[in-house]
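Novice: Sequence first, then the predicted structure:
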Amino acid sequence: MDDGDKKKIRIVKDGPYLVSGDVRLNEKIITPKGNQYELLDGRELKQSDSYALCRCGKSEKAPFCDGSHEKEGFDGSECAAKDSYSDRARVFSGPGLSMRDDQRCAVARFCHRNNGTAWVLVKNSDCEENKIEAIQAACECPAGRLTAINEAGKEIEAALEPSVNIVQDPENEVSAGIFVTGNVPIESADGDVYEIRNRTALCRCGKSRNKPFCDGTHISIGFTDKISE
């Protein structure tokens, strides 16, 4: 297999995300379900072995790049730390479960559950129902901010297929980030590879203060894309 066949996202300096290796591209909708949320399927998007996704937030052909970053003078400088998740994360311990939290939040709200937030559930994880719900909250966090840890000290992760998900957030009347699943490597513009994670969220409004990762700024600026059919 040559390098072009490997699943990868490469960040172009002040330009788009270049996705290669036939990674499935989806549109997903953050949808309320009681006091929690679920990701539902959106529109069908064009599939390709490789594609370029807008990173500046100005493309008229979203989610794909149309070169707008050049005329807009987009500054895509990456400022996110490249240390490991385990080094960044704080550990929250409960009676039946622990959870790591590295604070990289995309404001997707999957940590909000019917019986409380993920942190409250961990604190009360002596109850089996709360323990199960805390695990679900952590595993469904699309930014990878939260990771549940069992009593043996092992991280609990769902098996996720490699995919790139263009996300809409109707409740906040905005377009959200790019949720990446399934351990797809992300190569920075300087050639380094960020720690490979099962779940992560990338910025596509162009305004994150933690590029290339989403930090929820799309909500405060009211970002909406012009997604092409």
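Specialist: Okay, I see it.
Novice: Only C-alpha atoms from now on, for both contacts and neighbour counts.
Specialist: OK.
Novice: how much space between Ala89 and Ser20?
Specialist: Distance, Ala89 to Ser20, using CA to CA, to the nearest Å: 30 Å.
Novice: Put this next to the previous one:
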Amino acid sequence: MAKSKKIPVEVGSKAAPETFYIKITDQGPYLVYGNPPIDQEIIMPNEEGSSWVYRKGTHFKSEGEPISLCRCGESKHKPFCDGSHQHAHWNPKETNDKTPLLENAEEFEGPTMILADNQDYCAFARFCDAYGRIWNLVQEAQSEKEKELVRHEAGHCPAGRLVLWDKEKEEVFEPPFLPSIGIIEDPGIHVSGPIWVKGGIRIESADGTSYEIRNRVTLCRCGQSSNKPFCDGTHAQMKFQDHLPLEDAEKEW
């Protein structure tokens, strides 16, 4: 296993204990080590119908290690792998070049905060538009209420494409996550979203090298992202569905 101390860690993030990591197989699933909890994370709306919070749904139990999670999109036992990748029409090749996210990010500076945004990692969760577009909000935020709204919208971005710098505190704002995995469901647009990896879990490529460790990462599980292994929002365009029950969540949209 690669030594995590040699792997870059994004500013504001903290690496999980080395027992937690995800290994991407060359032609098959994600192999999850360390037995982190795996739960549905259902995107829920505010009173205006915009993405606002997550609600936990089904808790997925799996015995033993590693846990195999589907990444081709074709498993009949989602989110787990059932071997369908062997016959699925998909391209398993990892296309992300491992460049740190912030190196290619655009910056938006306001009086109190700076927002870095790398659109290549957009998971189309839409928290950035809840009460105004975050790119505009950050350039105007001065009161604590205004700053808290910016922190909320940035911190709920599951992919971590939005990284927020507090100019006064001289530190990056990151929500505190324990090592865990979310299976995102998005009833607002009737699709199933990516695998949400939280808490600095290391992700190892099929070639044995590791990606930059980040507090928030979304991995493709529809099999069609152009930025594999990461989600690029393609699941929304293709109307990807895992057909897992959502209780009464859809009634709230």
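Specialist: Arrived safely. Bear in mind that the values here come from a model prediction, so they are computed numbers and not experimental data.
Novice: Overlay them and tell me the TM-score.
Specialist: The TM-score (TM-score structural alignment, normalised by the length of structure 1) is 0.92; 225 aligned residues with a CA RMSD of 1.8 Å.
Novice: Which one's more surrounded, Ala89 and Ser20 of structure 1?
Specialist: Taking other CA atoms under 10 Å, Ala89 of structure 1 and Ser20 do not tie; Ser20 has more neighbours (20 against 17).
Novice: which residues touch that one?
Specialist: With contact set as CA atoms under 8 Å, 6 or more residues apart in numbering, Ser20 of structure 1 has these partners: 4-9, 49-51.
Novice: Translate it into the numbering of structure 2.
Specialist: Under the alignment (TM-score structural alignment), Ser20 of structure 1 maps onto Tyr33 of structure 2.
Novice: Which strands and helices lie in contact with the longest helix seen in structure 1?
Specialist: Across structure 1, the helix with the greatest residue count (assigned by DSSP state H) is helix 128-139. The contact analysis (3 or more CA pairs under 8 Å, 6 or more residues apart in numbering; DSSP states H and E) places helix 128-139 of structure 1 against strand 112-113, helix 118-123, strand 146-149.
Novice: Turn those into TSV, columns for mean neighbour count and distance to Leu97 of structure 1.
Specialist: Shown next, in TSV, are those (neighbours: other CA atoms under 10 Å; distance: least, CA to CA, whole Å):
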stretch	mean neighbour count	distance to Leu97 of structure 1
strand 112-113	20	16
helix 118-123	22	6
strand 146-149	26	6
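Novice: nearest to Arg55 of structure 1, of the ones you listed?
Specialist: With CA to CA, the closest approach to Arg55 of structure 1 among these belongs to strand 146-149: 24.6 Å.
Novice: if we can go back for a sec, in structure 2, what stretch matches the longest helix of structure 1?
Specialist: Mapped onto structure 2 using TM-score structural alignment, helix 128-139 of structure 1 spans residues 144-155.
Novice: same check, this time on stretch 50-59 of structure 1
Specialist: Structural correspondence for stretch 50-59 of structure 1: residues 66-75 of structure 2, per TM-score structural alignment.
Novice: which residues make contact with that stretch from outside it?
Specialist: Outside of stretch 66-75 of structure 2, the residues within contact range by CA under 8 Å, 6+ apart are 28-35, 78-85, 88, 90, 92, 220-224.
Novice: so how much does the match of helix 128-139 of structure 1 differ from structure 1 once superposed?
Specialist: Here the mean offset of stretch 144-155 of structure 2 against structure 1 after fitting is 1.5 Å, by mean CA distance after the TM-score superposition for structure 1.
Novice: Name the residues of that stretch that are buried.
Specialist: Neighbour-count burial for stretch 144-155 of structure 2 flags 147, 149-155 (criterion: 16 or more other CA atoms under 10 Å).
Novice: Touching, Gly199 of structure 2 and Val217? I think so.
Specialist: No: using CA atoms under 8 Å, Gly199 of structure 2 makes no contact with Val217, being 9.0 Å away.
Novice: Looking at the two now, which is surrounded by more residues?
Specialist: Under the neighbour definition other CA under 10 Å, Gly199 of structure 2 and Val217 were set side by side, and Val217 has more, 26 against 23.
Novice: Quick check: the aligned residue for that one in structure 1?
Specialist: Checking TM-score structural alignment: Val217 of structure 2 goes with Thr200.
Novice: I'd say that match and Gly177 touch.
Specialist: No: counting by CA under 8 Å, Thr200 of structure 1 stays clear of Gly177, with 9.9 Å between them.
Novice: burial of Glu155 of structure 1, as a residue count?
Specialist: Neighbours of Glu155 of structure 1 using other CA under 10 Å come to 13.
Novice: That one pairs with which position in structure 2?
Specialist: In structure 2, Glu155 of structure 1 lines up with Val172, judged by TM-score structural alignment.
Novice: Its match and Gly28 of structure 2, how far apart?
Specialist: Using CA to CA, Val172 of structure 2 is found at 35 Å from Gly28 of structure 2.
Novice: Was I right to think Ile227 of structure 1 contacts Lys46?
Specialist: No: judged on CA under 8 Å, Ile227 of structure 1 makes no contact with Lys46 at a distance of 11.4 Å.
Novice: Right, I'll call it a day here.
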